[in-house]
Structures are given as C-alpha cells and as structure tokens.
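> Can you look at this prediction? I've put the sequence above it.
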Amino acid sequence: MTPTRQALLDRITDPDRAYDTPEAELRPLQLAAAQELFAERITQIPLLKQRAADAGIDAIRTPDDLLPLLFAHTVYKSYPQSFVDQGRWDRLLQWLQTLSVADVSRVEVRGVTDVDDFLERLWAAGHGVLASSGSGGKCSFLNHTPGDRELKARHFKHTTAWPLARSAPDRALFWLGPIKGFNSAVESAQINRVNWGRPGAMHALGSPLRIGEVNRAIALRKRIADGSATPGEIAAAEADAAAKAEQGRAELLALADLILDHRHEPIMLSGLWAQHMTILQRARERGIPDGDFHREAIVMAGGGVKGIALPPDYKEQVDRFYGAVIRPGAYGMTELAQMMPRCEAGRYHRAPGLVWLVSDERGERLLTAEHDADANGQATGRFAFLDLLHEGRWGGLISGDKVTIDFNERCPCGRHGPTLLDTISRYAASGGDDNIGCAGTIDAYIRGAVGA
C-alpha cells in the first residue's frame, strides 16, 4: 500500500482526532492518496482505464478529476442474470475479473450448484467475495482481499459506537440475524464478535443466510408477475415460506427471552425495528417495565420496516423501552468498508481514508459550497465516494443515496466538518431518478468484455 494511503487509514486508531480533522488539512492528503491509488488500479482494472480514457483524465489533481472515474453502484450486479439462472459460473468468474484486482479466473467452478456454492469456492481460493441480499432483483458481488477484511475490522473497532463507547471484548452480543453467510451484514456481526464479544457469549439466529434462496424467491416473484409460475410452484413456495417464518419466529422469541434475561448487563444488541418490537412485546408478556436495561448497554436499530405492519410511533416505543442506554448510529453500505459514525448532534462524519463527494442527481457534476450551498451552507445531491481501504477492487462509487451535506467548517457537535445530515434516503424509493449518467456506458463496456 502506498505511503499516503496507509497514513490516512492508520489515523483511525485515534478516532477522536480522525473524526475531527480540518478539511483544509485533509483534502490535499486525500487527493494525493487518490492519485497513488489511481496510478495502481488503472493498470489492474481495465474498466477504470476505459473510464479514464473516456473522460480524458490521466491524473487526479482535483475532486472534479475524481468524479468521472467512479463506477455506478449498479456495476457490481451488471452481469447477465442468465449466468446464474443457467449455472454459467465460468462466465460469472469472467465478469467478476473485470472488477477485481486479483486473478479469479483459475477458481475451480466445476460442480457448483448455486450462488452459495460459487461463493464458497471463491473464499476457499482466497477471494473474500461478499454478496448483497439481492432484494432489489439481483445480487451484487464485491471482491475483498484478506488485508481488506483486516483493515475493515480495525476500522469497525475504532468506529462502532463512537463517540459514545470504546470497544472491548467483554460483552454478551445479541445479533438478531444470521451469523453465517457471505454477506456484509453477516461480516459485520463477525467483526463485532471479535471487537466486542466476550468469548462464548455471541448469540444470533441459527439459520445461515443463503443467497441462493433469496435469488430463487426473486425469480419466483417475477414468474408470478408475468403469469408463468405454476400453481404447484406457488403453493410449494408459500408452504416453505410459512415453515421458515415459523422457525424464525421461534428462534427470535428464544433470543428475546435471552436478551431480557441479560438486560441488567452491558450487552450489545443489534437488530431491525420489527425485531425490537418483538422483544418489547415479549417484555410486556413477562411484566418487564420500560427503561429496565443497563445504562451501558449498546442498542442498535434500523431498517426492516418494508411490508411490516408497525404502529406509527414504533421508534418512540422502542426508545422508551430501552431507556437511557447507548444508542449509536452509523451510515454505510455493502460497497463501503469504512462506515460513517453519527455524532451527538445527529450528523455523520467521515474517516480520513474515505473521500466524500456529493454530485447532482445524474452523478455528472460535483456540488460545492461555493456554487450549490444554501444559506445554511447545505446542499442535497447524490452521495459518491472513494474508499481508500480497498485492495481487492476499485473503491470509487456513485451510490443510489440522496444525502444532504453540510459544508460548514464546524459540526454542531463542535468537531470539524463537513458532515452529512441524518436525512438519507434512496433516490429510487423517493420517486427520484436513479439513472446515473455513466451507468449505461459502464454496462456496455462490461458486456463487451465478457461477450454477453
């Protein structure tokens, strides 16, 4: 790893300084590190070389040079779905190679039966590929090296629960999800087990996360929508889903009882809003009042409300139930190794090794304090970044997230800015245009590279 990149990433070991660095000091170092990384990756990833040629960029000197080099967030699921549906794992490897630094072409894929088997083969060969759940229709596949995973674990060690608590491996951990599987959420649970968990005190749902099952469910929904699914297929899927739901509820209730039994200890608990409501309801059944948890308990909640019937004040109910515990927050995504913690003022801060960019909706022009900020020094646009941590792939991405950035020199918490407001949403979910200008040319290049 190049010196400037390494120095910026190493700053995370002192998070109080790392998350309070003046922009005037940090931005020149970030641009220098971005250029170091670009000079390496342009010789390793043909797609990046093509992006640079199309934009006429031979070096990164300013933030404007960086934006055209970022990939659209859809690129990591740009493979033809037929590669998965027809078991063309050799072709899927060929596609993955267009986005990877290391050579994945020699991974043995004969006899692979599904996506999870494919991922197991990659991991056995030293390629830590993580898959998104594919809830939007297709899985993303993102390559990581062993070094990436080590640096990500270090970042989480100093960032999770900052600035409210510091990690130490002395807590009972409760993760209201699977602890096995090739997914970034599972990886986060495993990292927290090392950084926070007392030996033998990790508790999670027992069933592994199987990406193949998610894919099959998505495929069936599509066949139902176009009328090609048979009644037998639908009935079998409904019966399987009902059985899994019953098993999952039983596991969750058992975990809820265990959590309530440990409520007077400084536990760490992470789950979806609906799962926290299940714990609350179980506490009501047991006669446990609100605010009966240890004040040093760490409780994290978020997501999981789509299609779930919850009361309008579910967040307020959960807050009252746990009481005055530690409630940290963070902003991140599967494609990002360095999550962004939320400060006491409810703003998200960035690590020195993470280059922030906010563009217009199409991802074609950077927003700046000079030309786009309102009277409060804020502007709303599409979040983009270069994550300097990644060695397995190019870490530059234009996301699907709509964010508001505050360009002011100081955050209301007193630390240096810029910061992101806690108003993040998806362009697609908010009815906005999620078409990124570069997406079409990137997809066309990849299709040409794999002959699809």
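Looks like it came in fine.
> from here on, contacts and neighbour counts on C-alpha atoms
OK.
> from memory Asn215 sits against Ala131, does it?
No. Taking contacts as C-alpha atoms under 8 Å, Asn215 lies outside contact range of Ala131: 11.4 Å.
> Show me the common contact partners of those two, please.
Cys139 (C-alpha atoms under 8 Å, 6 or more residues apart in numbering).
> more neighbours, those two?
Set side by side, Asn215 and Ala131 show more neighbours around Ala131, with 25 against 21, by other C-alpha atoms under 10 Å.
> Could you find the closest non-adjacent residue to the more buried one?
Using C-alpha to C-alpha, 6 or more residues apart in numbering and skipping the chain neighbours, the partner closest in space to Ala131 is Phe141 (4.7 Å).
> Comparison target below:
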Amino acid sequence: MTRTKEDQVELLLTDPVALANHSLQNWLQLSRAEVDELQLAGLKRRFAEMRERIPVLKKLADAEGVEAIERLDDVVPLLFEHTMFKSYPPSLLEKNNFAAINKWLGKLVTPELAEKIAAVDVSACKGLDDWFETMDRDVPELCLSHTSGTSGALSFLPCSVREFEKASQVRRLYAWNMSGPDTPDPDMHTAYPYYRKGYLSHLRGVGALVKALLPDESHFHPAYPTTLSSDVLHLGAKLRAAHAKGTLDRLVVAPELLAKKKAFDQQQAEMPQHLANFFDDIASRLKGKRVYIGGTWNLLHNMAKAGLERGLEGVFHPDSYIATTGGAKGVVQPEGWREEVMRFTGAKALHESYAMSEVVSGSHMRCAEGNYHFAHTAIPFLLDPETSQPLPREGRQTGRAAFFDLGADIHWGGFITGDEISVEWDQPCACGRPSRYVVGAIQRYSEKNGGDDKITCAASEQSHREAMDFLNTLEG
C-alpha cells in the first residue's frame, strides 16, 4: 500500500508503529532523510494546530513574533524550560486550592480539555492523592502525572492517555520483537519491584505498558500492592529542600499529611514481608517465563541484589525484555550492576534508554555500540548552554539537550532539559541503524556546576517572563 506524505505524517503523530507496519526492523531502519522530512512536517502541523489554541504558547509566540515554522530551528524560542510545569504558586498546594491549580493547568492545554478541567469539582480534595483520583475519574482522556520533585516543587505534566498509549506501542515493538501486526502475543508477565499504582510519571508509564504488553492485569506482579502516595512524596521533597536551606524548623505540616505519613510509615514497616512474598512469587509462578521488567537502573539493581542474596539466579526466560533508564540523580552507578541484573534475571540482554518524564514519546534506545539513538517521535535539538541558541545540526556537537515531542497531542511538546549531551549528526553508527545518536556520557548541568543550573531560554527573557506571569494570573 502506497501512502501519501500527508498519510505518513498523520501516522507519525497519531499511530507511529503503523508507520513501520508494526515491524521493529522497519522502525529501526527508517532512513534519516525520511525521518527528517516527516518530523519537520509534523512540527509544522503541531504548531499550526496549537499556536492559537494553547494560551501560554500563544503568549510566547506572539511576544517572539513566530507565526509559522519553516525550519526546525524556528521552534527553539518556543521550547519551554522545565520550570514552566512547576510555576504555579506553591501556596496553592499548601491551601489545597486545586481549583486555582486547574485554572493554571488549563492554560497549558487545548481549549476542549481546559474546559473539562475547569468543570471538575475539586473543592473536596484534601491533597494530591484526592486531586489525581478526581481528575482521573472526571477527565478520563487526561493522564496527569508529576515528577519526583527533587527541587522541593513537583512539576505537573498534562499528558493525554493516548500519548502514553502511543509510547507503549513503540516499546511493544522492541519487547515483543514484532515483525508485523500479526506478531503473536508472547504471553508476557511483568515483575515490578515497586508500587502497583501511583501518579509519579514513571508509574503512569508502567500502567500504560501493562495494558500494551500483557494479556491482562493478573500478569502484573508488583512488589508492593498499594498506591504510592503523591502527598507523602511531596512532603519528602519539601523536607529535603527545607533541610538543604536550613529552614526545617519553620516547616509547617498539615495534620492530614501527618496522618498520611504515619500510614506510609506503616507501609514501609510491612515492606520486608511484601518483598519476601514478591520473591516467592517470582521463584515459583514466574520461573522460566518471559517477562518485561522496566525501571530505573537503581530499582533493577536493588531487586537483583535482593534476589541474588536469596539464592535466585537465571530466574526468567532468556528472551525476557529488561529495560532501564536513568534515575537516582547524583548517585554513582556501582561497578558490575548490569552483570548482577543479568545474572539474577537470566535475560540475554539489558536494554538501556535515555528518557525524561516531560517527553513521553522520547525513549532513546542504546545500541550495541553504546550510543543512544534518537526516537523518531521526538525531534532533538542541541542548544548553547549559555544562550540556548541552537547549535549546528552537523558534525559532532556538545550542548544542552532539548526536544520536541511529536506525540504530545493536548499540550505543547517543546522542552529544554538540564542535560549536557554530545550528538553525532553525520557519521553513521557502526550498529547499522541510520538514526542520529548521542555519544559518550550524559551529564546534568546542575551536577557539573555544583548544584546550580540556570536555563537561559532562547526566547527573549522578557517574552519568557511575560509567558510565566500570564500562566500565573489565576484570578478572573
């Protein structure tokens, strides 16, 4: 079947695995020229669709005088820095003023969704857990998540359920080693060394993967059968931030939150028993079965160490898919962690990727040569770390990573990271994949600069400040 260029762009944005006819080999071998052409067309279309419809994007585009996208670099002044997603006044959370937070959220999304968000009655919400549960129930197409809040403030990410589905379908290409739409279901299980549910972006992603990869929920085996409390995570982030600033004695904690903290402490006390049950389950019911296990490297390593201490080795089928990405910021990876994960699981390979919560479609897979190949669904940019102006898309360049998430369909997908990366734009990788890739180590600028990382937006400082002010004008 011959597809027009418009059809191909539509698939890249709405059903990317269909672009490769549900074949992993086809996906990996999409040519650079084809991907470049489709990505630029997809970016033009996303901007045309969203410029007048997402309030904070319109504010920034008006200030910068950007009316249309002709080249990829035209979008750089419109890439959001990470502070955009946590720019709500912190007092709103302290007062459980979720109606005002919803108003803030509405300026980051399409008008149809903003209208639904505004209509939700959140007046009875006593904290984050209540709020997320209410939003899930009343706006089912929205999959609101949050980051870990290492700075003391949580970023709220307004993604769609469909965004997570599209990303999970791409991951299924890899996990099932798909050769077409009729690839048989491998009857996978997931052993997951963490909580069953939660609103942390990683847990949201796991929830979507379970639906895409497993026959049903009974094939999902979490270590802890409860929901991870976002309220307790937020309290932990605030405690760390107050401790770092020396203001711990001034921190006021609401009684409801203290009660949640006590419940969480009780969960912690029960964890050893849950963990024992988890490993018993693995050793009996999942022995020799093909599993998908995804998590940050430290989560996988801790699971492997605990399993090896119990005498468990080579537990799963060799064709199991073990996937890992970053995490545990600031923690040095110990020697031999990969080997311990492989020894415990018995899998033939460990599949590593470079990803971030804010770019749902951007899981950049590491090849046998040790390079991270850019996902077709996320356009990479390399920015000057001082000015955030785009660096040339040629040769080998080092700078600040930024991305445009083409999968983002209800919010603007442009995002500047805190990562320093080196990109090889021209030289093909020895692994044989035609896509461009990251070479060498990925480092956070905050770690490089002694904890400080001030992102300078490519938009003029005035334009960016006006957009942030606009986002936080909550009255009226």
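Here it is on my side, so go on. Note that this is a predicted model, so its numbers are computed, not measured.
> tm score of chain vs chain?
With the length set by TM-score structural alignment, normalised by the length of structure 1, the two chains reach a TM-score of 0.86; 444 aligned residues with a C-alpha RMSD of 3.4 Å.
> sorry, back to before: structure 2: which residue goes with the residue nearest to Ala131 of structure 1?
Using TM-score structural alignment as the criterion, Phe141 of structure 1 maps onto Phe156 of structure 2.
> Leu176 of structure 1 too?
Residue pairing (TM-score structural alignment): Leu176 of structure 1 is matched to Pro193 of structure 2.
> who touches that match in this structure?
Listed by C-alpha under 8 Å, 6+ apart, the contact set of Pro193 of structure 2 reads Pro222, Ala223, Tyr224, Leu299, Leu300, Met303.
> Could you rerun that using 10 Å?
Contacts for Pro193 of structure 2 (C-alpha atoms under 10 Å, 6 or more residues apart in numbering) come out as 221-224, 275, 278-279, 293-295, 299-304.
> which SS class is it?
strand (DSSP: H, G, I helix; E, B strand; the rest coil).
> Please tell me how far it sits from Glu461 of structure 2.
Pro193 of structure 2 sits 43 Å away from Glu461 of structure 2, going by C-alpha to C-alpha, to the nearest Å.
> mind checking the longest helix of structure 1?
Using DSSP state H, we find that the single longest helix of structure 1 is helix 231-261.
> From the centroid of structure 1, which residue is nearest?
Centroid-nearest residue in structure 1: Met333, 2.0 Å away (criterion: C-alpha atoms, centre = their mean).
> circling back to that earlier point, just the contacts of Pro193 of structure 2: which are in helices?
Per DSSP H, those map to helices at Leu275, Phe278, Phe279, Leu299, Leu300, His301, Asn302, Met303, Ala304.
> that older thread, got a list of what the match of Phe141 of structure 1 touches?
Applying C-alpha under 10 Å, 6+ apart to Phe156 of structure 2 gives the contacts 84-88, 101, 105, 144-147, 149, 199-201, 358.
> Glu213 of structure 1 corresponds to which position in structure 2?
In structure 2, the residue matched to Glu213 of structure 1 (TM-score structural alignment) is Val232.
> I meant to write Glu361 of structure 1 there.
Using TM-score structural alignment, the partner of Glu361 of structure 1 in structure 2 is Pro385.
> Quick check: closest non-adjacent residue to its match.
Once flanking residues are discounted, Pro385 of structure 2 sits nearest to Arg400: 5.5 Å by C-alpha to C-alpha, 6+ apart.
> Helices along the stretch 51-200 of structure 2, start to end?
Applying DSSP state H, counting those that start in this stretch to the stretch 51-200 of structure 2 gives helices spanning 55-64, 91-94, 98-106, 111-119, 128-138, 161-175.
> Mean neighbour count and distance to His373 of structure 2 for these - can I get that in TSV?
Shown next, in TSV, are those (neighbours: other C-alpha atoms under 10 Å; distance: least, C-alpha to C-alpha, whole Å):
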stretch	mean neighbour count	distance to His373 of structure 2
helix 55-64	21	29
helix 91-94	12	39
helix 98-106	21	32
helix 111-119	16	33
helix 128-138	17	34
helix 161-175	21	14
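> Next, format the ones you listed as a markdown table and append distance to Gly432 of structure 2.
Formatted as a markdown table, the helices of the stretch 51-200 of structure 2 follow (distance: least, C-alpha to C-alpha, whole Å):
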| stretch | distance to Gly432 of structure 2 |
| --- | --- |
| helix 55-64 | 38 |
| helix 91-94 | 50 |
| helix 98-106 | 43 |
| helix 111-119 | 42 |
| helix 128-138 | 43 |
| helix 161-175 | 16 |
